[in-house]
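Visitor: Only the shape, not the letters, is given here:
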């Protein structure tokens, strides 16, 4: 064994006689030094998503067709340009915006707010916003409570300043619902669900809730002169 090792090792007192050697290391790290990467399960958009969307679309079309066959649409008389209805309401999908126009200046409700929403929808997907969907109160809960309270307080103050109580009151109720898991440590099914919601979930819940409330108010609770009336 010693003879074999001796044959492989070159011994010389003169450095110039020892040949140079180049060590080549592969780019790939040995397996024992590589970090384990979890394989993400990916599915193709077609047919996994497209087929489901087509089925849902067909179901919605069939339901709307059946409704139109058996239920008459609540149509009013022909439009008369000499007799403008009071109030002149927009289609239901624009009534939330019309409700905003009642409280805020036209430039704010009709231009600024919709423009900010569109810009946000364009920009937000390019940011790394809570990709892991971590619970809002899991880490740095005290700092998050202060920042979240400051944002809600500003939003409520601006809404009250413009007499937009249809936004201020639901926002206050929404705030109570969000901070409830922070103060109530008792765990049950409801508290666990509230605790596990991420910041992106709460933002979407607030946005959809406010849009729905404004639409309902504009549809059923606004009468002549856009004054508050009861549906009955």
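Guide: Structure received. This one's a predicted model, so the numbers in the text were calculated from it and none came from an experiment.

Visitor: From here on, just use CA atoms for contacts and neighbour counts.
Guide: Noted.

Visitor: so where do the helices sit in this structure?
Guide: 2-8, 45-48, 50-70, 95-103, 106, 113-123, 141-161, 165-183, 189-196, 199-220 (DSSP state H).

Visitor: what's the most buried one of those?
Guide: Mean neighbour count (mean count of other C-alpha atoms under 10 Å) peaks for helix 95-103 among those, with a mean of 20.

Visitor: what does that helix contact?
Guide: 89-90, 109-110, 162-164, 211-215, 217-219, 226 (C-alpha atoms under 8 Å, 6 or more residues apart in numbering).

Visitor: and the gap between residue 54 and residue 124?
Guide: Distance of residue 54 to residue 124, given as C-alpha to C-alpha, to the nearest Å: 28 Å.

Visitor: got a list of what the residue nearest to residue 157 when sequence neighbours are not counted touches?
Guide: The shortest distance from residue 157 to any non-neighbouring residue, by C-alpha to C-alpha, 6 or more residues apart in numbering, is to residue 168 (7.8 Å). By C-alpha under 8 Å, 6+ apart, the residues touching residue 168 are 155, 156, 157, 159, 160.

Visitor: ok, now how distant is residue 75 from residue 219?
Guide: For residue 75, the distance to residue 219 equals 15 Å [C-alpha to C-alpha].

Visitor: And residue 205, by the same measure?
Guide: If you go by C-alpha to C-alpha, the gap between residue 205 and residue 219 works out to 21 Å.

Visitor: what's the answer for residue 69, then?
Guide: Taking C-alpha to C-alpha, one finds residue 69 at 24 Å from residue 219.

Visitor: do residue 204 as well
Guide: According to C-alpha to C-alpha, residue 204 and residue 219 sit 22 Å apart.

Visitor: repeat for residue 191
Guide: Remark: distance between residue 191 and residue 219 (C-alpha to C-alpha) = 33 Å.

Visitor: do the same with residue 124
Guide: Look at residue 124 and residue 219: by C-alpha to C-alpha, they are 31 Å apart.

Visitor: Tell me the gap between stretch 66-83 and the middle of its chain.
Guide: Mean-position distance between stretch 66-83 and its chain equals 36 Å (C-alpha atoms, centre = their mean, to the nearest Å).

Visitor: What of stretch 80-95?
Guide: 32 Å.

Visitor: Repeat that for stretch 160-170.
Guide: Computed by C-alpha atoms, centre = their mean, the chain-centroid distance of stretch 160-170 equals 23 Å.

Visitor: next up, a second structure to put side by side with the first:
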């Protein structure tokens, strides 16, 4: 194998598999030819990340001591809570199931899973990739925003507007 001059920025090598196009003679910006100004990730980056991690963990610990998160009474199988609500992230699905068990529990979640599986085959355009809210991708952004809004509404209804026996109640008229 032929020795390559490593002092050049772009050494000439017959074995290279890449090419730099449009190199012209003239002035160029000063670029360091050696990696002298590099900073290693250990210890510089990782120590900073560790400090941020410790600070965030300390803030969470302090918040956990200052703000109580009261638990309900011990579970009693003779007197279950009415209504028994799912965690907030499942309340949208619980709200859908309350209207129709098949539609809310099988059909709509199944359609969402199938649609997510088909996304790579449906949306094959290369325009707008890497741009937030690209005008060329209005359909994908609109569908996602619609899904988010519908799920947020269902979660809010399930959290605040459902009372005993999963009946619809107005929260501000409750005693």
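Guide: Yep, that arrived. Predicted model, so just to flag it, every value in this text is computed and none were measured.

Visitor: Let me see the TM-score of these two.
Guide: The TM-score (TM-score structural alignment, normalised by the length of the second structure) is 0.57; 122 aligned residues with a C-alpha RMSD of 3.3 Å.

Visitor: re earlier: could you export the helices of the first structure as a markdown table, including distance to residue 230 of the first structure?
Guide: Formatted as a markdown table, those follow (distance: least, C-alpha to C-alpha, whole Å):
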| stretch | distance to residue 230 of the first structure |
| --- | --- |
| helix 2-8 | 99 |
| helix 45-48 | 47 |
| helix 50-70 | 28 |
| helix 95-103 | 16 |
| helix 106 | 26 |
| helix 113-123 | 28 |
| helix 141-161 | 22 |
| helix 165-183 | 15 |
| helix 189-196 | 32 |
| helix 199-220 | 7 |
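
Visitor: just so I know, which of the ones you listed lies nearest residue 129 of the first structure?
Guide: Across the helices of the first structure, the minimum distance to residue 129 of the first structure, taken as C-alpha to C-alpha, is reached by helix 199-220, at 7.7 Å.

Visitor: what's the matching range in the second structure for that closest one?
Guide: Per TM-score structural alignment, the counterpart of helix 199-220 of the first structure in the second structure is residues 139-160.

Visitor: so how far does that stretch sit from its counterpart in the first structure?
Guide: Compared with the first structure after fitting, stretch 139-160 of the second structure deviates on average by 0.6 Å (mean C-alpha distance after the TM-score superposition for the first structure).

Visitor: For that stretch, which outside residues touch it?
Guide: Residues outside stretch 139-160 of the second structure that contact it (C-alpha under 8 Å, 6+ apart): 88, 89, 90, 91, 92, 93, 94, 95, 96, 133, 170, 171.

Visitor: Identify the residue of the first structure aligned to the fifth one.
Guide: To tie it back to what came earlier, the one meant is residue 92 of the second structure. Alignment note: residue 92 of the second structure maps to residue 96 in the first structure; criterion TM-score structural alignment.

Visitor: gap between that match and residue 106 of the first structure?
Guide: Residue 96 of the first structure sits at a distance of 14 Å from residue 106 of the first structure (criterion: C-alpha to C-alpha).

Visitor: And for residue 194 of the first structure?
Guide: According to C-alpha to C-alpha, residue 194 of the first structure and residue 106 of the first structure sit 36 Å apart.

Visitor: what's the answer for residue 224 of the first structure, then?
Guide: Distance from residue 224 of the first structure to residue 106 of the first structure, by C-alpha to C-alpha: 20 Å.

Visitor: so what's the alignment partner in the first structure of residue 111 of the second structure up against?
Guide: Matched by TM-score structural alignment, residue 111 of the second structure corresponds to residue 116 in the first structure. By C-alpha under 8 Å, 6+ apart, the contact list for residue 116 of the first structure is empty.

Visitor: switch the cut-off to 10 Å
Guide: Shown in contact with residue 116 of the first structure (C-alpha atoms under 10 Å, 6 or more residues apart in numbering): residue 122.

Visitor: Residue 47 of the first structure versus that one, what's the distance?
Guide: Counting by C-alpha to C-alpha, the gap from residue 116 of the first structure to residue 47 of the first structure is 35 Å.

Visitor: And residue 72 of the first structure, by the same measure?
Guide: Residue 72 of the first structure is 37 Å from residue 47 of the first structure, by C-alpha to C-alpha.

Visitor: Residue 189 of the first structure too?
Guide: Distance from residue 189 of the first structure to residue 47 of the first structure, counting by C-alpha to C-alpha: 36 Å.

Visitor: repeat for residue 87 of the first structure
Guide: 48 Å.

Visitor: same check, this time on residue 159 of the first structure
Guide: Distance of residue 159 of the first structure to residue 47 of the first structure, given as C-alpha to C-alpha: 46 Å.

Visitor: what's the answer for residue 168 of the first structure, then?
Guide: According to C-alpha to C-alpha, residue 168 of the first structure and residue 47 of the first structure sit 44 Å apart.

Visitor: ok, now residue 124 of the first structure?
Guide: Taking C-alpha to C-alpha, one finds residue 124 of the first structure at 28 Å from residue 47 of the first structure.

Visitor: again, but for residue 173 of the first structure
Guide: 42 Å.

Visitor: Residue 171 of the first structure contacts residue 165, doesn't it?
Guide: Yes. The pair formed by residue 171 of the first structure and residue 165 meets the contact definition of C-alpha atoms under 10 Å, at 9.4 Å.

Visitor: Can you work out which residues contact both of the two?
Guide: 156, 159.

Visitor: Regarding stretch 120-135 of the second structure, how distant is the last residue from the first?
Guide: Termini of stretch 120-135 of the second structure sit 19 Å apart (C-alpha to C-alpha).
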